[in-house]
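Chemist: sequence first, then the predicted structure, then my questions.
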Amino acid sequence: MSILNIRNCLDPVLRKKCEPVKNIDGNLVALSNDMIETMFDSVGVGLAANQVGIPQRLIVVDFGFDAEKKEDHNPIIIVNPVITAAEEEQDGQEGCLSIPEIVADVPRFKRVEVKGVDLDGNDVRYEVEDYLARAFQHELDHLEGKLFWDMLGRTKRDILKRKFKKLLKEQGAE
């Protein structure tokens, strides 16, 4: 396994709608394992394949992640995930591995049902709420070419974009 390079929000791969996975093979399994290792190394809760430059419908989410303890990892992998039900909206703080050091309150559904396929080709279904519901919605947005700040008003989004570009400039990464 290896740590993959996480693309930042300026990379065009993050703005493209991802293609469905057609075959689950050794390459996809290896990619999934590398994504999990990358997510843990970056202290993230989820990661979409396009965040590491692969525009396919694949996500990993740390299902056992405890935000306060930052422990009890239980990563899950979902191929071709879709949200099939959602209810009750709530605002909550969100960040993104592709937009480091930037956070904002984002409206999301409190509860969602997500369906997809695991690496063995079996159908999977998860009913989650609160923090995990937010994580799933965030990662599925990535697969649609959306970033969390797209959910915000134009003024707030523009402020965050300027702040991010300033951070890049300060780090000499622009």
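Modeler: Sure, I can see it.
Chemist: drop to CA atoms for contacts and neighbour counts, all remaining ones
Modeler: Noted.
Chemist: list the buried ones in stretch 110-127?
Modeler: Buried residues in stretch 110-127, defined by neighbour count with 16 or more other C-alpha atoms under 10 Å: 110, 111, 112, 113, 114, 115, 116, 117, 118, 119, 125.
Chemist: find the nearest non-adjacent residue to the second one, please.
Modeler: Read it as residue 111. Spatial nearest neighbour of residue 111, chain neighbours left out: residue 129 (4.1 Å); criterion: C-alpha to C-alpha, 6 or more residues apart in numbering.
Chemist: for that neighbour, give its distance to residue 73.
Modeler: Distance of residue 129 to residue 73, given as C-alpha to C-alpha, to the nearest Å: 17 Å.
Chemist: looking at the two, which one has more neighbours?
Modeler: More neighbours surround residue 129 than the other of residue 129 and residue 73, with 17 against 14 (other C-alpha atoms under 10 Å).
Chemist: take the one below as the second:
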Amino acid sequence: MQLTIVEYPDKRLKNKSKEIKNFDAELHKLLDAMHPFMIETNGIGLAAIQVNYPIRALILNIPNEDGEQPPENLLEVINPVITAKSGETSYQEGCLSVPKFYEDVTRYEKITLHYQDRYGNTKTLEADDLLAIALQHEIDHLEGILFIDHLSYSRRKKFEKEYKRMLKERKQKK
């Protein structure tokens, strides 16, 4: 399965993803393809919508202390729902769909998440720190929200200007 990243300003990123009802071989094939693709593109999280599958699925593989992302730490999250949230933290986020741009985003410090695994089993996860931040970032994708949508008006205008300049430079190199 060949995957490519859908990049901003592509309108598909603004679509809300649909709930998954079939936990079949097709879903497993997609999840199996998303993990190595995310690692190859230096991501720690990837929502299915980012690879043009508008379904409520995401994967996460938070690096360990050595910066490695062992497969056994992979988290596959289907149909996530945040049921509790507390605290506030700020983290400099980036996104595979908004390459080469990083900004501080305020998120909840701790969350409780209900979701399903690839087989449809219901799970609950309590997350904090980077895991909570990454989950919120990826769940935002499923809602059609990008991390840049959390920026203040002035920071968003600055981003738009810088991003247009970067796209122009990229075109000139081709």
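Modeler: Received the coordinates, thanks. Keep in mind that what you see is a predicted model, and the values were worked out from it rather than measured.
Chemist: in CSV: the buried residues of stretch 110-127 of structure 1, plus distance to residue 142 of structure 1.
Modeler: Below are those laid out as CSV (distance: C-alpha to C-alpha, whole Å):
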residue, distance to residue 142 of structure 1
110, 19
111, 19
112, 16
113, 17
114, 15
115, 16
116, 16
117, 18
118, 19
119, 20
125, 20
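Chemist: farthest-apart pair in those, please.
Modeler: Greatest spacing in these, by C-alpha to C-alpha: 110 and 119 (27.2 Å).
Chemist: against structure 1, what's the mean shift for the longest strand that structure 2 contains, could you check?
Modeler: The longest strand of structure 2 (DSSP state E) is strand 75-86. Once the two are superposed, strand 75-86 of structure 2 sits an average of 0.9 Å from its aligned residues in structure 1 (mean C-alpha distance after the TM-score superposition for structure 1).
Chemist: who are the packing partners of that strand?
Modeler: Secondary-structure packing of strand 75-86 of structure 2 (3 or more C-alpha pairs under 8 Å, 6 or more residues apart in numbering; DSSP states H and E): strand 57-60, strand 110-116.
Chemist: who's the closest spatial neighbour of the residue nearest the centre of structure 2, skipping the chain neighbours?
Modeler: Nearest residue to the geometric centre of structure 2 (C-alpha atoms, centre = their mean): residue 138, 3.0 Å. Nearest non-adjacent residue to residue 138 of structure 2, counting by C-alpha to C-alpha, 6+ apart: residue 47, 5.7 Å away.
Chemist: list the contacts for that neighbour?
Modeler: By C-alpha atoms under 8 Å, 6 or more residues apart in numbering, residue 47 of structure 2 lies in contact with 56, 57, 58, 59, 138, 139, 141, 142.
Chemist: and the residues you listed, which is closest to residue 172 of structure 2?
Modeler: residue 141 (29.9 Å).
Chemist: mind listing what the closest one touches?
Modeler: Residue 141 of structure 2 makes contacts with 13, 14, 16, 47, 49, 50, as judged by C-alpha under 8 Å, 6+ apart.
Chemist: in strands only, show me these.
Modeler: Secondary structure from DSSP E places residue 47 of the contacts of residue 141 of structure 2 in strands.
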